[in-house]
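Asker: Predicted model, plus sequence, below.
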Amino acid sequence: MKIAFVGKGGSGKTTLSSLFIRHLVARQAPVIAVDADINQHLGTALGLPEETAAGLPALGARLPLIKEYLRGSNPRIASADAMIKTTPPGRGSRLLRVREDNAVYQACAQPVELDGGTAQLMVTGPFTESDLGVACYHSKTGAVELLLNHLVDGREEYVVVDMTAGADSFASGMFTRFDLTFLVAEPTRKGVSVYRQYRDYAREFDVGLKVIGNKVQAPDDIEFLRAEVGDDLLVTVGHSDWVRATEKGHPRPFAELAPADREALSVLHTAADASYARRDWDRNLRQMIHFHLRNAESWGNARTGTDLAAQIDPDFALHENQYGDSPHPAAAQPA
């Protein structure tokens, strides 16, 4: 399952995405965690020291390697330079699986030891001084979109992405790559305003959306959220002594998380698993192509000097047990 956490800045989406990752790992599930937020805090939320988190390999800085690997022997892509963030896979492309070893993971993924197992963490990298005035953050998250386009995940495999705050996630087609999006909303008017934006955008593309009410302190907070988001409200959480201790640098074993919080994470897990049953592989590929053509026409053709529409392989299809023409050992049979 591909799962996104979104919400306005300060809503607690990074904290909740890190808790969900810990929950999955504690249940022995394979997890790829991706920090795609302009404020890179997922690593520290997962317990990495700040200096270690700051030194993680940035996806954006390794984009040439990622493109070259994913291009594989696809005859429709003349070179890695001709690939853009929306380039879809075709025959000859290398496809990624959650449970495998490959050159992209070797270069970009950092194993993070958590209670019960390990998550593979990838980060887009921070917005640097050299980016100021000349680039937007989507130039970095484009690497994540390209990876998601080529990642074929199966049941009980999880890709959890901590997205950038606010409605910026809709500045590209990446929001359609997820089986389910968890929107973290505080019980305030500002907290639900981002929900309304997501709801309207997501509805057009049939994107699954559920709301996590965070920082809930009283019954009237729950009543407010139910009145504002209706049946999209999945679960609510409040203050956590476990989270506060972790944020102060005094982490406790994950098993000591309060029972109510563990139950909330189980609700998220159940919703994520149910979302996979609704996955439509053909629709996902059509959406990739839709946004690829839009990006090609608006800027991609001019930037690459290539007709990017020619990258679309009309005879290619995606499905759960599929691999591209990848030479790595995992391609021999489904994991």
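Answerer: That came through, no problem.

Asker: C-alpha only now, for contacts and for neighbours.
Answerer: Noted.

Asker: Now do the strands for the protein: every range, in order, please.
Answerer: Listed in chain order, the strands of the chain (DSSP state E) span 2-7, 31-36, 110-114, 117-123, 158-163, 180-185, 209-213, 233-236.

Asker: how about those, which one is nearest Ala264?
Answerer: Closest of the strands of the chain to Ala264 is strand 233-236, at 6.3 Å (criterion: CA to CA).

Asker: what about Gly191, neighbour count?
Answerer: When neighbours are counted by other CA atoms under 10 Å, Gly191 registers 21.

Asker: how about the helices in this protein?
Answerer: 13-26, 42-45, 50-54, 63-71, 103-108, 138-149, 189-204, 219-229, 241-247, 259-276, 281-295, 301-304 (DSSP state H).

Asker: Among these, which comes closest to Leu318?
Answerer: Closest to Leu318 of the helices of the chain, according to CA to CA: helix 281-295, at 5.9 Å.

Asker: Not counting its own residues, what contacts that closest one?
Answerer: By CA atoms under 8 Å, 6 or more residues apart in numbering, the residues outside helix 281-295 that reach it are 86-88, 149, 172-173, 176-177, 308-309, 312, 317-319.

Asker: Please apply the same query to stretch 166-177.
Answerer: Under CA under 8 Å, 6+ apart, the answer for stretch 166-177 is 2, 6-9, 86, 138, 145, 148-149, 163, 194, 197-198, 201-202, 205, 207, 284, 287-288, 291.

Asker: Same check on stretch 186-206?
Answerer: If you take CA under 8 Å, 6+ apart as the criterion, stretch 186-206 is touched by 7-8, 11, 166-167, 170, 175-176, 183, 185, 208-209, 211, 213-216, 221-222, 224-225, 228-229.

Asker: still on that earlier bit, turn the helices of the chain into TSV, columns for distance to Ile32.
Answerer: Output for the helices of the chain, formatted as TSV (distance: least, CA to CA, whole Å):
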stretch	distance to Ile32
helix 13-26	9
helix 42-45	12
helix 50-54	16
helix 63-71	16
helix 103-108	10
helix 138-149	11
helix 189-204	24
helix 219-229	29
helix 241-247	22
helix 259-276	15
helix 281-295	20
helix 301-304	31
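
Asker: One more to weigh against that first structure:
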Amino acid sequence: MKIAFVGKGGSGKTTLSALFIRHLAAAGRPVIAVDADINQHLGPALGLTDAQAAELPSLGAHLPEIKEYLRGSNPLIRSAEEMIKTTPPGRGSRLLRIVEENPVYAACARPIALDEGSVRLLATGAFTEEDLGVACYHSKVGAVELLLNHLVDGPDEYVVTDMTAGSDSFASGLFTRFDVTFLVAEPTRKGVSVYRQYKDYARDFGVELRVIGNKVQGRDDLEFLHREVGEDLLTTFGHSDWVRRLEQGAEPPLRALEAGNRAVLEQLRSEADAAHDRRDAPRYTEQAVLFHLRNAESWANSKVGIDLATQVDHGFVLGGEQHATAGAH
């Protein structure tokens, strides 16, 4: 399953994504956690110190090696230099799997031991002084889009991505790469205004958007969310002493999380599993091609110097019968 957590800054998005990751790992599920937020807080939310999080390898810094590996023997892509963030896979491309060892994971992923289970963490990397004024958020997350376009996942396997706060999540094709997107919203006018904005973006692309009400303290909060969000409201996460302890720097065991909030995490897992069962592989591939062609026409053809539409393998469907050979190392 490919899962995204989005929401406005301060909504609790990163905290809930980290809790969900811990819940999956505790159940023994294979999990890759991806920090695609400009603020890079997922590592600390999973128990890393700030110093350990700062030492995580950056996906962006390894983009040339990632491209070279994923290109494989695809005859439509002559070199890694001709690949951009939206380059779709084709016959001969190397595909990633969640449970495997490969050069991309060796260079960019780091294992994190949790109190129950473990996960692999990938991070886009924080903005540096060199990035200021010359780079944008999307240049950082391009590697994530490329990886998800080349990743084949099965049932009971999870990639959980903590996206950037605000509407930047929808400024590239990355938002279409997930089976389900969980939007974390507080019961406030500002919180639901973010939901409406996301809903407008998602509607045209069939993005499955489910709202998690966070910091819900009573009936008035719940009624407000039901009134403003309607059927997209999946569940609510209430006050948590466990979360407060975590935010204070403690490392409480997951088993100490309140039973009601633990049930919410299981509800999210069930929703993600159901969304994976509904995945439309041809449409998923078509959307990847659509955004590749948009990027090619708007800027990439002139930058790379070729017509990048020629990279599209129209007979290839990610997750189709071809992937057994396309992913050969």
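Answerer: Structure's in. What do you need? None of these values were measured; they are calculated from a predicted model.

Asker: if we can go back for a sec, deepest of the strands of the first structure, which one?
Answerer: strand 180-185 (a mean of 27; mean count of other CA atoms under 10 Å).

Asker: Mean distance of that strand to its aligned residues in the second structure, please.
Answerer: Superposed on the second structure, strand 180-185 of the first structure shows a mean distance of 0.2 Å to its aligned residues (mean CA distance after the TM-score superposition for the first structure).

Asker: tell me what that strand is packed against?
Answerer: Applying 3 or more CA pairs under 8 Å, 6 or more residues apart in numbering; DSSP states H and E, one finds that strand 180-185 of the first structure contacts strand 2-7, helix 189-204, strand 209-213.

Asker: could I get the ones you listed as TSV with distance to Val267 of the first structure?
Answerer: Shown next, in TSV, are those (distance: least, CA to CA, whole Å):
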stretch	distance to Val267 of the first structure
strand 2-7	14
helix 189-204	20
strand 209-213	10
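
Asker: For Leu63 of the first structure, which of those is the nearest?
Answerer: strand 2-7 (21.0 Å).

Asker: Now that closest one on the second structure. Mean distance?
Answerer: With mean CA distance after the TM-score superposition for the first structure, strand 2-7 of the first structure averages 0.2 Å from its match.

Asker: ok, and what's touching that strand?
Answerer: So strand 2-7 of the first structure is contacted by 13-14, 17, 153, 158-167, 177-185, 191, 194-195, 272 (CA under 8 Å, 6+ apart).

Asker: number of nearby residues for the closest residue to Leu59 of the second structure other than its chain neighbours?
Answerer: Excluding its sequence neighbours, the residue lying closest to Leu59 of the second structure (CA to CA, 6 or more residues apart in numbering) is Thr124, at 4.9 Å. Neighbour count for Thr124 of the second structure, taken as other CA under 10 Å: 26.

Asker: residues in contact with Thr124 of the second structure?
Answerer: Applying CA under 8 Å, 6+ apart, the residues near Thr124 of the second structure are 34-37, 58-60, 140-141, 143-144.

Asker: and which of the contacts of helix 281-295 of the first structure is nearest Leu233 of the first structure?
Answerer: Distance to Leu233 of the first structure, by CA to CA, is smallest for Thr176 among the contacts of helix 281-295 of the first structure, at 20.2 Å.

Asker: count of neighbours near that closest one?
Answerer: Thr176 of the first structure has 22 nearby residues by other CA under 10 Å.

Asker: thinking again about what came up before, can you redo the strands of the first structure as TSV with distance to Asn301 of the first structure?
Answerer: Shown next, in TSV, are these (distance: least, CA to CA, whole Å):
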stretch	distance to Asn301 of the first structure
strand 2-7	29
strand 31-36	26
strand 110-114	34
strand 117-123	28
strand 158-163	27
strand 180-185	31
strand 209-213	33
strand 233-236	41
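
Asker: Compare these and give me the one nearest Val104 of the first structure.
Answerer: strand 117-123 (10.2 Å).

Asker: Which part of the second structure matches the closest one?
Answerer: Taken onto the second structure by TM-score structural alignment, strand 117-123 of the first structure occupies residues 117-123 there.

Asker: Residues touching the matching stretch, excluding its own?
Answerer: Against stretch 117-123 of the second structure from outside (CA under 8 Å, 6+ apart): 21-22, 25-28, 30-36, 40, 43, 56-59, 108-113.

Asker: if we go to 7 Å?
Answerer: Stretch 117-123 of the second structure is contacted from outside by 25-26, 28, 31-36, 58-59, 108-113, using CA atoms under 7 Å, 6 or more residues apart in numbering.

Asker: In space, not sequence, find me the middle residue of the first structure.
Answerer: With distances taken as CA atoms, centre = their mean, Val161 lies nearest the centre of the first structure, 2.6 Å away.

Asker: From Leu132 of the second structure, how far out is Phe316 of the second structure?
Answerer: 39 Å (CA to CA, to the nearest Å).

Asker: Who has more neighbours out of these two?
Answerer: The neighbour comparison of Phe316 of the second structure against Leu132 (other CA under 10 Å) goes to Phe316, with 19 against 9.

Asker: With Ala309 of the first structure as the reference, measure out to Phe178 of the first structure.
Answerer: For Phe178 of the first structure, the distance to Ala309 of the first structure - CA to CA - is 24 Å.

Asker: actually Gly90 of the first structure, sorry about that
Answerer: 12 Å.

Asker: Please say which of these two ends up with more neighbours.
Answerer: Shown here are Gly90 of the first structure and Ala309; by other CA under 10 Å, Gly90 has more neighbours (26 against 18).

Asker: Could you measure from the more buried one over to Pro314 of the first structure?
Answerer: Gly90 of the first structure sits 8 Å away from Pro314 of the first structure, going by CA to CA.

Asker: Quick check: stretch 139-147 of the second structure compared with the first structure, mean distance?
Answerer: Per aligned residue, stretch 139-147 of the second structure averages 0.3 Å (mean CA distance after the TM-score superposition for the first structure).

Asker: List the buried residues of that stretch.
Answerer: Using 16 or more other CA atoms under 10 Å as the test for burial, stretch 139-147 of the second structure gives 140-147.
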